[in-house]
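Enquirer: pasted the sequence and its predicted model underneath.
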Amino acid sequence: MDKILIKNAVVVNEGTQFKADILLQGNIILKIDKDISDTTAKVIDVEGNYVLPGVIDDQVHFREPGLTHKGNIETESRAAIAGGITSFMEQPNTIPQTTTIKKLEEKFNMASKTSYANYSFLFGGTNDNLEELKKLDRNACSGVKLFLGSSTGNMLVDNEEVIEKIFKNTEMVISAHCEDESTIRENIAKYKGLYGDDIPIKYHPIIRSAEACYLSSSKAIALAKKTGARLHVFHVSTGIETALFRNDIPLEKKKITAEVCLHHLWFSDVDYESKGTLIKWNPAVKTANDRELLWKALLDDRIDVVATDHAPHTLEEKDNVYTKAPSGGPLVQHALPAMLEKCKEGKIPLEKVVEKMCHNPAKLFQITKRGFIREGYFADLVVVNRDDPWKVDKKNIFYKCGWSPFEGATFNSKISHTFVNGHLAYENGIFSEQRNAQRLTFDR
């Protein structure tokens, strides 16, 4: 098998930084040590730059099948590896929806042919597919997704009896989008009465309010405690919700965990004036105070994971009045650079970024031998130059939709190399024609 020797790395892994060489053989990290020598290996000297585990993004929407004018597995996974994301978990609200085992396996088949990054998919729970969900092997995919608030794809699960049965009948992680639908509908009716369809975007975080988020997430958490279900709350967006989560036990012992997305850590409601519907997400970007409380909960370990909720739409779709502009935006290429920018600002230690974006998704979903730089683990690695400024513009954006909410921003850190299962998949803006992605496996 081919060997690659990464020389002069500063390895960031499991809470520490240390200088080392890393020897890869085939898909695997063979050895981590100082001054490794191997005359049969291809040498890549990273010249003292950081080497991180590949990022695992537990929430993306790559739009295939059925919505491929926005993006597809090939284009968006390609952008992901340019952003240091080597594994992703894609969501079920495609066309058709991933709500049967047959449709789930069809998605795996698609990804096996086109993906640049390692892949898994979430199985969508609905009001009427409980029997199908019961047939799903607990190691078949990354978990179950429930939309407890409406979003793109109209997969709202609002039958409380069914929700409780789903909670009682799966051993897998249940990932939930939590927003209270009745609160949102009342708020939309109120603002449509005032403005019609052209509601000013500044009211988005009031329509999809903190109250709507808290009502839904607190209810889901109460049900998880009642049933013993393993619940993961996606994209927490409010300060008030952070009080619902624990930090007094290690992640491996938590039955209820939480994720925050990059946009809720970066933007606030003041940005609607300049960004408009480009930063329209569900749940909404809220106040600067909410953002600060999310950072606090991330740093003190009440929030366990940082993800993207990458959800591309075309600019033409986004350039609509409020009620017709879809929610979501592309983020996989820029999430890690944005978090590294926060490291540079002193907001978060680099080791903590690695914990939240690499280690914890692997632990939480019990992914086999990924998320860490360890001998015997899959060689998913990212080389980062922390002092190579670059500006986001349309010329260097890889998303199929061709835009980014970060356009015009300058990031000081640049991803120079991305290895996927020991294969150099991306190097300084150039993608390998060979793909070496694998279906994620789980130890449950």
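Expert: Good, I have the coordinates.
Enquirer: for the rest of this, base every contact and every neighbour count on C-alpha atoms.
Expert: Will do.
Enquirer: what's the separation between Ala409 and Asp319?
Expert: According to CA to CA, to the nearest Å, Ala409 stands 21 Å off from Asp319.
Enquirer: now do the same end-to-end measure for stretch 405-413.
Expert: One end of stretch 405-413 to the other measures 18 Å (CA to CA).
Enquirer: any idea how far that stretch is from the middle of the chain?
Expert: 19 Å (CA atoms, centre = their mean, to the nearest Å).
Enquirer: flag every buried residue along it.
Expert: Buried residues in stretch 405-413, counted by 16 or more other CA atoms under 10 Å: Pro405, Phe406, Phe411, Asn412, Ser413.
Enquirer: what ranges do the helices span in the stretch 101-250 of the chain?
Expert: Using DSSP state H, counting those that start in this stretch, the helices found in the stretch 101-250 of the chain span residues 101-114, 130-134, 160-168, 181-195, 204-207, 210-227.
Enquirer: below is an additional structure, to be compared with the one above:
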Amino acid sequence: MTSTLIKNCTLVNEGQIIEADLRIQKGRIEQIGSELSAQTKDQIVDAEGAWLLPGMIDDQVHFREPGLTHKGTIASESKAAVAGGITSYMEMPNVSPSTTTIDALHKKYEIARVSSAANYAFYLGATEDNLEEIKALDPQTACGVKVFMGASTGNLLVENPVALEGIFRDSPVLIVTHCESGPVISQNQKRYDDKGIQPVIQDHPIIRDAEACYRSSSCAVQLARKYSSQLHVLHITTEKELALFEAGPVQGKNITAEACVHHLWFSDQNYPEKRNLIRCNPANKSATDRHALIAALHDGRIDIIATDHAPHTWDEKQQPYPQAPAGLPLVEHALLSLIDHVKAGRMSIEQVVEKVCHNPAIRYGIRERGYLREGYFADLVLVDPKGSTAVSHGDVRYLCGWSPFDSHTFQSKILSTWVNGSQVFDGSHAYPMPGTAAALRFDRS
């Protein structure tokens, strides 16, 4: 078996930037050091000073399989993910049928085992009557329970107070929530209906406003405090919600918060140009809210950055605003978008690595991933900080065939991605190999 020796790289890891070499052997990081000597079996990669980062761990994606495979598949979207430097993901339950039983969960793991380009885990979806399924989850293998506290359809919508109490009281794993209040959204929509006004995309953050988010997220936080639950609130979009969360390191927190790359990039000022392509739930809010999210990354009120990758077809997005679905594809350019923030001085590359690699590993208890450490799995991404990546709809790897970043040129380039020591992206082509990716495992008491 050959090994890989990455020479002359700039390692970004655990708050430090150092010049070093790194050797991969048997799927793991065997050695990190200065001027490592090449061995006969080594495949040499000269990084020429490029950044070597732990692979991004994306704790929130929608890959649409099973049942919605005209939008995306585990194979197609994970291939785009590794091209974007994402080496592990956690996928959501709102597929068809919804992933609300342990049997359905196992079936998704089997699909990923034979088709995923990146490491994988899947959430069990909460309903108002599947508490026994939740209680039976194995904390060592299940990444979490997803609770749609409003803003969903079918049996995944959980608004019954008794059902919510049971989930927060009895879940043996991390609870992750989508927080938007259905009653507040309905009340806001009714104002348009009463006046006979058909809302347009610019009305999206007015209908799904800050109060809708705060009403729901504050309820989740209150329940978590009542039952000492492990709670992670996904995709925070408003300055108002940030008051619910504590500043400081992620270690030891029972309640954590997340921001997504598109909410850090777009605001309501982008709706006239991007229109339904950036329609998402929760909505992109004001520029003031976006600036507040970035500030919260610095003081630790926002612990993790993820994507909420959620593809829909081009035709679906071209429908009038009331019919157009919410969600956008993001995994291929998420890390590059964060590096653009670094170039603009809004955050540091060390902070990016903390929020997309270290903190997801800590919060979820992921075993031996998320760091550049000897003995850890070799999930790596090599980035040229002096390169560039031009985005156009025609060049993306998503099955849906479009990107909200169309016509933007990012100020860096993904040169290579390794998953469990195997190179799955070479800067131009993604070539996932069967059996390379693995199910994530968790160390939890």
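Expert: Yep, it's here. Please read all numbers here as calculations on a predicted model, not as lab measurements.
Enquirer: out of the buried residues of stretch 405-413 of the first structure, which is nearest to Ile85 of the first structure?
Expert: Nearest to Ile85 of the first structure, judged by CA to CA, of those is Ser413 at 15.0 Å.
Enquirer: thought that closest one was touching Glu341?
Expert: Yes - using CA atoms under 8 Å, Ser413 of the first structure and Glu341 qualify as a contacting pair, with a distance of 7.0 Å.
Enquirer: sorry, back to before: what's the closest of the helices of the stretch 101-250 of the first structure to Glu433 of the first structure?
Expert: Distance to Glu433 of the first structure, taken as CA to CA, is lowest for helix 101-114 among the helices of the stretch 101-250 of the first structure, at 11.1 Å.
Enquirer: just the residues contacting the closest one, thanks.
Expert: Applying CA atoms under 8 Å, 6 or more residues apart in numbering, the contact partners of helix 101-114 of the first structure are 65, 73-74, 96-98, 119-121, 123, 132, 136, 435, 437-439.
Enquirer: with stretch 125-144 of the second structure instead?
Expert: Residues outside stretch 125-144 of the second structure that contact it (CA under 8 Å, 6+ apart) are 90, 92-94, 98-102, 121-124, 145-148, 155-160, 163-164, 166-167, 170-176, 364, 440-444.
Enquirer: and that stretch, how far apart are its ends?
Expert: One end of stretch 125-144 of the second structure sits 9 Å from the other (CA to CA).
Enquirer: for that stretch, which positions count as buried?
Expert: By 16+ other CA under 10 Å, the buried positions in stretch 125-144 of the second structure come out as 125-128, 130-131, 133-134, 137, 139-144.
Enquirer: quick one: distance of that stretch to the chain centre.
Expert: On the basis of CA atoms, centre = their mean, stretch 125-144 of the second structure sits 20 Å off its chain's mean C-alpha point.
Enquirer: coming back round to it: please identify the most buried of the helices of the stretch 101-250 of the first structure.
Expert: For the helices of the stretch 101-250 of the first structure, the largest average neighbour count (mean count of other CA atoms under 10 Å) is found in helix 204-207, namely a mean of 21.
Enquirer: mean shift between that helix and the second structure?
Expert: Its aligned residues in the second structure lie a mean 0.5 Å from helix 204-207 of the first structure after superposition (mean CA distance after the TM-score superposition for the first structure).
Enquirer: report all helices and strands that that helix contacts.
Expert: With contacts defined as 3 or more CA pairs under 8 Å, 6 or more residues apart in numbering; DSSP states H and E, the packing partners of helix 204-207 of the first structure are helix 181-195.
Enquirer: what's the helix it packs on in contact with?
Expert: Contacts for helix 181-195 of the first structure (CA under 8 Å, 6+ apart): Leu148, Gly149, Ser150, Asp198, Ile199, Ile206, Ile207, Arg208, Ser209, Glu211, Ala212.
Enquirer: 10 Å instead, please
Expert: Helix 181-195 of the first structure is contacted from outside by 148-150, 156, 158, 196-200, 203-204, 206-209, 211-213, 215-216, 322-323, using CA atoms under 10 Å, 6 or more residues apart in numbering.
Enquirer: that one relative to helix 210-227, how many degrees between them?
Expert: Orientation check (axes from the mean of the first three to the mean of the last three CA atoms, to 10 degrees): helix 181-195 of the first structure against helix 210-227 gives 170 degrees.
Enquirer: how big is the offset of helix 181-195 of the first structure relative to the second structure?
Expert: Aligned to the second structure and superposed, helix 181-195 of the first structure gives a mean residue distance of 1.9 Å (mean CA distance after the TM-score superposition for the first structure).
Enquirer: give me the element Val45 of the second structure is part of.
Expert: If you go by DSSP states H and E, Val45 of the second structure is part of strand 42-46.
Enquirer: and that strand, what does it pack onto?
Expert: strand 3-13, strand 16-25 (3 or more CA pairs under 10 Å, 6 or more residues apart in numbering; DSSP states H and E).
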